[in-house]
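Novice: My questions concern the predicted model and sequence given below.
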Amino acid sequence: MLSNVLKHESRIHLMNSSTNESSERYNIRVLDRAIQVLLCFVERGSRLTIDEVVQTTALPKSTAYRILANLQRHGLLARNPEDETFALGSTAVLIGATAIRGLDLPQKVRPYLEQLMEATGETAHLAILTQNHVIVVDKIDSPHPIRLVSSVGFRSPLHCTGVGKVLLAHLPERTTQRLLSAYEWRRYTPNTITDPARFAAELAEIRSQGYAVDREEFNAGLRCVAAPLRDYTGEVIAAVSVSGPSSRIGTAQIDDLAQTVLDYSRRMSQELGYRE
């Protein structure tokens, strides 16, 4: 999410600098370098050592270290003392969350999200990938008194949620491997998948069938079915899901529910310009 914003701003800067020479007077070198450092987390991966930052940016190591320290001080980066790596921090996530509220993705697909909730009677979520979590950017609550309680901005893990798994399954393989190489395989319920080999097989199955299922893997007693949303380029940019108690979403209901979620994910994707 933040990466898309940074890429967009970077393109604007490059375009303006090539078409309007007078803009160079406004360049702030240290700010340019700080943005360069942030962008290397987009290009190279979610966790980087200082040597990898230096290799990507070609900055002197002392300069890169000072920039990393200042970005960490402001919460834009977080440092892991165990392996001396850096990753985008909580402030970066908040900036990204603010940016997404200004985008038109939720507004474009909200009517379909409402229809999905009405068709299934269960809480419908729209979520995007951010670092090693997924974040809810819109939701429509189920009318049932017993339902999943969540909120816009809610963050959840990748490996044990329907939206997390379906988004991971559609990342480039290299990106997925890098992300999971340092992933914390926390067990939330007895059904949580914590074995990397078994999880890889789960992702392959998701790619094959087109949807993901959370079988009480994050919260005992709750199930979820999720499908990907594609933009006009065919890239998966978000996921849609329905979630509810296992008393209403039994194993016998999963297949029919999955077809409904897939149907609405296709409609939403078409609204975003995707054509099969």
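Specialist: Arrived safely, thanks for sending.
Novice: hey, let's count contacts and neighbours off CA atoms from now on
Specialist: Will do.
Novice: residues contacting V240?
Specialist: A124, H125, L126, A127, V163, A226, A227, P228, L229, V261, S265 (Cα atoms under 8 Å, 6 or more residues apart in numbering).
Novice: Surely the second one is within a strand?
Specialist: Yes - using DSSP: H, G, I helix; E, B strand; the rest coil, the assignment for H125 is a strand.
Novice: I'd like the distance between it and T56.
Specialist: Distance, H125 to T56, using Cα to Cα, to the nearest Å: 37 Å.
Novice: With neighbour numbers in mind, choose between these two.
Specialist: Using other Cα atoms under 10 Å as the criterion, H125 and T56 rank with H125 on top: 27 against 16.
Novice: quick one, what contacts the more buried one?
Specialist: L113, V136, V137, D138, K139, I140, V240, S241, V242, S243.
Novice: putting a second one here so we can go through both:
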Amino acid sequence: MKSKSGDVGPSDQLYERLKPIDDHWVLEALPDAGGQREPGPVVPAVDKAIRIMTLLNRVEGGLSLAEIARDTETTKSHCHGILKTLCRHDWLIFDGISKRYRLHAGVMRDLSSALKTQLSVEAMRPVLVRLSGIAGIASVLSRPLPDGSFLIMDSVSASRNVEISYPMGYRLPPDATAHMRANLAWRTEHEIDDWFRRETIKRYTQHTIVEPSAARAELVATRRRGYARSLEEFTEGVMAIAMPVFDATGTIAYICDCVGTLAVMRDNEARIARAMIEAVAELHRLFGSVTPPDFPRPHA
């Protein structure tokens, strides 16, 4: 987590920018951005199987062998073998009349323990919509990934302030300021130390706090305040506040982030923060989440 000597200018790798469009702003991903890290080893057959499952999850009524092979860029013979294997494990079922494959109940059976701890993004969206409406700014929902990055799961734009324009599968890096602080602030000292050993905070703008002791102090301030904040530290002209969303096991499952132009956010921070605390509390009630004793709760 130590900054490199002489690292005083903004990072060469920026992930997003604030762009004026007509009467509002667009927060858009920059080309080649997305927080993707160097991929690890890939087993081709497993990769193809996952791509097939993902494809069928998006299509109602199933698909034929030819359609699946085409859309996953797999030879028919190889694709047929994978499909038969997945059927053997009851993850897929083949309809002999329509000649189509579709998802089967075996997936739910074999992933049941994981599904119990996952929160439904679809169920969370109405809360995000209400949050953006009350706060008057955009809201973003991301999922912390094992590699430290944050996968954008959903977003709601603010028509009078900032429109979110992220491509599907867009990732923010582990040191995306507000997300990072929300993700770390309620963790143990051991987990925080481990993060600082693995990661290096890049200077995205002239405002980015990169010095380790100062960055740690911001985590303490985040926990005391009840939410993380970033004032132009990740993207010029943008302010963000963020909070973690816990699941029923007390594990951080998502990060809820409110983002807008610096002028709008700074002048309305207290009101927006109250709206976010209310929204996150609603999500926790909805999913029976377990939260730390000092986690902020709405005022009665």
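Specialist: That came in fine, so what should we check first? Note that the structure is predicted; figures quoted are calculated from it, not measured.
Novice: TM-score for these two?
Specialist: Superposed pair, TM-score by TM-score structural alignment, normalised by the length of structure 1: 0.60. Supporting alignment: 187 aligned residues with a Cα RMSD of 2.9 Å.
Novice: For stretch 201-221 of structure 1, list every residue counted as buried.
Specialist: 202-203, 206-207, 210-219 (16 or more other Cα atoms under 10 Å).
Novice: so what's the corresponding residue of structure 2 for V242 of structure 1 closest to, chain neighbours aside?
Specialist: Aligning on TM-score structural alignment places V242 of structure 1 opposite C258 in structure 2. Nearest residue to C258 of structure 2, sequence neighbours excluded (Cα to Cα, 6 or more residues apart in numbering): S139, at 4.5 Å.
Novice: quick revisit: just give me the neighbour total for the match of V242 of structure 1.
Specialist: That count, for C258 of structure 2 with other Cα under 10 Å as the rule, works out to 28.
Novice: didn't it look like it was pressed against A138?
Specialist: Yes - C258 of structure 2 lies in contact with A138 (Cα atoms under 8 Å); the separation is 5.8 Å.
Novice: what is in contact with the two at once?
Specialist: Common neighbours of C258 of structure 2 and A138 (Cα under 8 Å, 6+ apart) are S132.
Novice: biggest helix in structure 2 by residues?
Specialist: Using DSSP state H to define each element, structure 2 has its longest helix at helix 269-287.
Novice: what range in structure 1 does that helix sit on?
Specialist: Going by TM-score structural alignment: helix 269-287 of structure 2 matches residues 254-272.
Novice: Could you list which of the buried residues of stretch 201-221 of structure 1 belong to helices?
Specialist: Those of those mapping onto helices are E202, L203, I206, R207, per DSSP H.
Novice: Identify the spatial nearest neighbour of the counterpart of the first one in structure 2, chain neighbours not counted.
Specialist: Taking TM-score structural alignment for the superposition, E202 of structure 1 sits opposite E218 in structure 2. Spatially, and ignoring its direct neighbours in sequence, E218 of structure 2 is nearest to R181 (7.5 Å; Cα to Cα, 6+ apart).
Novice: Tell me, how many residues neighbour the one you found?
Specialist: For R181 of structure 2, the count of nearby residues is 28 (other Cα under 10 Å).
Novice: And the residue lying closest to I252 of structure 2 once chain neighbours are set aside, how far from D154 of structure 2?
Specialist: In space, I252 of structure 2 comes closest to F246 once its chain neighbours are excluded; the distance is 4.3 Å by Cα to Cα, 6+ apart. In this view, F246 of structure 2 and D154 of structure 2 are 17 Å apart by Cα to Cα.
Novice: between these two, which one's more packed in?
Specialist: A direct count of neighbours by other Cα under 10 Å for F246 of structure 2 and D154 places F246 higher, at 25 against 19.
Novice: Who are the contact partners of the more buried one?
Specialist: For F246 of structure 2, counting by Cα under 8 Å, 6+ apart, the contacting residues are I252, A253, Y254, H284, S289, V290, T291.
Novice: re the thing from before, what strand or helix carries whichever residue in structure 1 pairs up with the residue nearest to E218 of structure 2?
Specialist: Here R181 of structure 2 is matched to K165 in structure 1, going by TM-score structural alignment. Secondary structure from DSSP states H and E places K165 of structure 1 in helix 162-169.
Novice: going on from that helix, what's the next piece of helix or strand?
Specialist: Trace forward from helix 162-169 of structure 1 with DSSP H and E and the next one is helix 173-181.
Novice: with structure 2 superposed, average distance for that next one?
Specialist: Its aligned residues in structure 2 lie a mean 1.6 Å from helix 173-181 of structure 1 after superposition (mean Cα distance after the TM-score superposition for structure 1).
Novice: Please compute how far that helix lies from its chain's middle.
Specialist: Here helix 173-181 of structure 1 is found 14 Å from its chain centre; the criterion is Cα atoms, centre = their mean, to the nearest Å.
Novice: buried ones in it?
Specialist: Judged by neighbour count using 16+ other Cα under 10 Å, the buried positions of helix 173-181 of structure 1 are T176, L179, L180.
Novice: Just put those residues in JSON lines and tack on distance to D51 of structure 1.
Specialist: Below are the buried residues of helix 173-181 of structure 1 laid out as JSON lines (distance: Cα to Cα, whole Å):
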{"residue": "T176", "distance to D51 of structure 1": "22"}
{"residue": "L179", "distance to D51 of structure 1": "18"}
{"residue": "L180", "distance to D51 of structure 1": "21"}
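Novice: For P111 of structure 1, list the residues it contacts.
Specialist: Neighbours of P111 of structure 1 in contact, by Cα under 8 Å, 6+ apart: none.
Novice: Same question for M276 of structure 2.
Specialist: L131, M243, C258.
Novice: Inside helices: which ones of those residues?
Specialist: L131.
Novice: out of the contacts of M276 of structure 2, who's nearest P20 of structure 2?
Specialist: Here the nearest of the contacts of M276 of structure 2 to P20 of structure 2, counting by Cα to Cα, is C258; it sits at 18.8 Å.
Novice: dump the residue contacts of that closest one.
Specialist: Counted by Cα under 8 Å, 6+ apart, C258 of structure 2 has contacts S132, I137, A138, S139, V140, A240, I241, A242, I272, M276.
Novice: residues near the nearest residue to G250 of structure 2 once chain neighbours are set aside, how many?
Specialist: Nearest-residue entry for G250 of structure 2: V290, 4.5 Å, with adjacent residues in sequence omitted and distances by Cα to Cα, 6+ apart. The local packing of V290 of structure 2 (other Cα under 10 Å) involves 16 other residues.
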